[in-house]
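[1] Fold the following.
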Amino acid sequence: MSVPVIGLSTYREDAAWGVWRQRADLLPTQYAEAVEATGGVPVLLPPQGPASAEAVVVRLDGLVISGGADVDPGRYDAPPHPRTAAWRADRDAWELALLDAAELRGLPVLGVCRGMQLMAVHAGGQLDQHTPDLVGDERHSPGGDVFGDITVATVAGTRVAGLVGSELVVSCHHHQSVRTHPGYVPAAHAADGTLEAMEDPQARFRVAVQWHPETAADVGLLAGLVREAASYAFGRDVQ
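    Purely as a prediction, here's the structure:
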């Protein structure tokens, strides 16, 4: 069975390295390391014209929609909350096009943090733009470069539960969350009721979580994606 190629969507930001300070396409190394550690080959997918999405997806065996900035609230017909900021129109358009192409091909997909929110919006869902307004604290996103440690309980019988167990402590960094998610079923919640994972029960592998599985020693979710991607690659190779 061939080693599956996993596409990772990236940021496009001002960055500094060595003597340079330029616009750069980047992603925390933990994503690629986690994919490699679970048997996949990571490939970075910088934001580009949406028309390129099909040409990219046809060459992939799996896709990760990575974390990042807020989704443009105009994408779900909502006015921006005062704390909603710095959305990236180019990244929204690119990742939505990737999701369109992935859905048409049945490509295994994992959404991480912003990725979960974008997948809900792609399906016609709505977001709560500032979760502390609902839960009364900022444990899901303490600020700066610090993750919040959140205990989540998975929903019995879901794919997420099968991959990570009934309960686990996860690393979160999200001030927004998913309110509605057409076509997806809840797969995990925090104790305060925040939806922390969802999945499409009709898809081969279409899973999304609000936490960052790439930061943890237990990369069960990424391992599950890579296994499904390997199976997808095998099926394509024998056609």
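[2] Only C-alpha atoms from now on, for both contacts and neighbour counts.
    Will do.
[3] contacting residues for residue 30?
    Residues near residue 30 by CA atoms under 8 Å, 6 or more residues apart in numbering: 214-215.
[4] what's the one helix or strand residue 94 maps to packed up against?
    Assigned by DSSP states H and E, residue 94 belongs to helix 89-105. In terms of contacts (3 or more CA pairs under 8 Å, 6 or more residues apart in numbering; DSSP states H and E), helix 89-105 is packed against helix 53-57, helix 114-122.
[5] Those into TSV, with extra columns for mean neighbour count and distance to residue 175?
    Converted to TSV, the helices and strands packed on helix 89-105 look like this (neighbours: other CA atoms under 10 Å; distance: least, CA to CA, whole Å):
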stretch	mean neighbour count	distance to residue 175
helix 53-57	17	28
helix 114-122	26	10
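[6] any chance of these in a markdown table, plus distance to residue 236?
    Compiled in a markdown table, the helices and strands packed on helix 89-105 are given as follows (distance: least, CA to CA, whole Å):
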| stretch | distance to residue 236 |
| --- | --- |
| helix 53-57 | 13 |
| helix 114-122 | 25 |
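[7] Let's see this one next, to set against the first:
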Amino acid sequence: MGDGRRPRIGLCTALERARWTVWDREAFLLSRAYVDALQVAGAVALMVPPDAWVAEHPDDVLDGLDGLVLAGGADIDPASYGESRHAKTTNTRPDRDHAEIALATRALERELPVLGICRGMQLINVALGGTLVQHLPDDLGHTDHRRALGSFDNADHDVRLEPGSLAAAACGELRHATKSHHHQAVAKLGDGVVASGWSELDDLVEAIEIPDSRWALGVQWHPEVDPRSRVVRAFTAEAARTPARA
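    Next up, the predicted model:
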């Protein structure tokens, strides 16, 4: 940024039951990989937990940010997009959904850069009126997008990117190797959302963007765990151009 300050990136957290040292309690958490990727890219990561106040007053958070990352995590409550729950849709956190939908919607309105990763890509689509496939094996007949729970092992596949798209610019190529771990995906695209990347496994939509926004990209894979990926760096570079706050 012009004043030498690192961009401040809001990083939305999960709310999960967790164990650490002698404790077993609910916690706001994320994989360290998200924070590491942002710090390596030159940003300050500020973790933003679900908050009922923020769901109603997103500007209270966004006023202090230069960009917003919507991270991975639990399934989005299908009530958010007007559908009944599939048997394989589990561990939903409506409080997280409400806060992140409000933050994403308002960040787009304010022309802040937004990056959605995995669940975060799906959240962007839902926030703009889109829907999700709740269990990919039912539609695709295979489990190649999430072969091992809790692991990226053997889940690598290439994604084909639209020439001239934000996704292609962020990745720096038209065919991008990815690390994938998901059982849900974008179905109907939200208002103003376009698909810009497709899995070479089965043509599943794996990148979305909003052409009328300043910089808004959703990727179904996990660039934060791949040091070769340029996606987080491209997002951070854009966030660094956010005008300095008063």
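[8] Superposed, what's their TM-score?
    Once superposed, the chains reach a TM-score of 0.95 (TM-score structural alignment, normalised by the length of the first structure), with 236 aligned residues with a CA RMSD of 1.2 Å.
[9] returning to that earlier point: mean deviation of the helix holding residue 94 of the first structure from the second structure?
    After superposition onto the second structure, helix 89-105 of the first structure sits on average 1.1 Å from its aligned residues (mean CA distance after the TM-score superposition for the first structure).
[10] Quick one: name whatever helix or strand follows that helix.
    According to DSSP H and E, the helix or strand after helix 89-105 of the first structure is strand 109-112.
[11] in the second structure, what residues pair with that next one?
    Aligned using TM-score structural alignment, strand 109-112 of the first structure spans residues 114-117 in the second structure.
[12] Can you give the distance from that stretch to the centre of its chain?
    The chain centroid and the centroid of stretch 114-117 of the second structure are separated by 4 Å, computed with CA atoms, centre = their mean, to the nearest Å.
[13] Equivalent analysis for stretch 188-200 of the second structure, please.
    14 Å.
[14] Which stretch of the first structure is stretch 29-36 of the second structure matched to in the alignment?
    Counting by TM-score structural alignment, stretch 29-36 of the second structure corresponds to 26-33 in the first structure.
[15] One more: stretch 220-232 of the second structure?
    The aligned range for stretch 220-232 of the second structure is 210-222, by TM-score structural alignment.
[16] what does the matching stretch rub up against?
    With CA under 8 Å, 6+ apart as the criterion, stretch 210-222 of the first structure contacts 30-31, 34-35, 38, 67, 110, 112-114, 116-117, 160, 163-164, 170-174, 177, 195-197.
[17] cutoff 6 Å now
    With CA atoms under 6 Å, 6 or more residues apart in numbering as the test, stretch 210-222 of the first structure has contacts from 30-31, 34, 112-113, 163-164, 171-172, 196.
[18] same deal with stretch 48-68 of the second structure?
    By CA under 6 Å, 6+ apart, the list of residues contacting stretch 48-68 of the second structure reads 7-13, 96, 98-99, 102-103, 112-114, 239, 242.
[19] mind running it again at 8 Å?
    Residues contacting stretch 48-68 of the second structure (CA under 8 Å, 6+ apart): 7-15, 28, 95-96, 98-104, 106-107, 112-115, 236, 239-240, 242, 245.
[20] Stretch 77-97 of the first structure too?
    9, 11, 47-51, 53, 65, 69-74, 118-119, 122, 129-130.
[21] how about the helices in the second structure?
    32-40, 52-56, 59-62, 94-109, 119-127, 136-140, 166-171, 231-239 (DSSP state H).
[22] What residues in the first structure pair up with the third one?
    What it means is helix 59-62 of the second structure. Taking TM-score structural alignment, helix 59-62 of the second structure hits residues 54-57 over in the first structure.
[23] Mean per-residue distance, that stretch versus the second structure.
    Looks like 0.7 Å for stretch 54-57 of the first structure (mean CA distance after the TM-score superposition for the first structure).
[24] ok so, going back, from the contacts of stretch 210-222 of the first structure, which would you call buried?
    Among those, those classed as buried by 16 or more other CA atoms under 10 Å are 31, 34, 112-113, 163, 171-172, 196.
[25] count of neighbours near residue 31 of the second structure?
    Applying other CA atoms under 10 Å, we find 14 residues neighbouring residue 31 of the second structure.
[26] likewise residue 87 of the first structure?
    14.
[27] Equivalent analysis for the one 5 residues further on, please.
    When counting by other CA under 10 Å, one arrives at 20 neighbours for residue 92 of the first structure.
[28] Equivalent analysis for the one 10 residues further on, please.
    Taking other CA under 10 Å as the criterion, the count of residues near residue 102 of the first structure is 23.
[29] show me what contacts it?
    57, 63, 108-109.
[30] Could you report the distance from the equivalent of residue 170 of the second structure over in the first structure to residue 105 of the first structure?
    Counting by TM-score structural alignment, residue 170 of the second structure lines up with residue 163 in the first structure. For residue 163 of the first structure, the distance to residue 105 of the first structure equals 23 Å [CA to CA, to the nearest Å].
[31] try residue 180 of the first structure
    Taking CA to CA, one finds residue 180 of the first structure at 25 Å from residue 105 of the first structure.
[32] Between those two, which has more neighbouring residues?
    More crowded of residue 180 of the first structure and residue 105, by other CA under 10 Å: residue 180, with 18 against 12.
[33] what's near enough to touch the counterpart of the more buried one in the second structure?
    The alignment partner of residue 180 of the first structure in the second structure, by TM-score structural alignment, is residue 188. Going by CA under 8 Å, 6+ apart, residue 188 of the second structure touches 130-132.
[34] Considering the residues you listed, which are maintained in the first structure?
    Retained in the first structure by both residues aligned by TM-score structural alignment, their matches' CA atoms under 8 Å are the following of the contacts of residue 188 of the second structure: 130-132.
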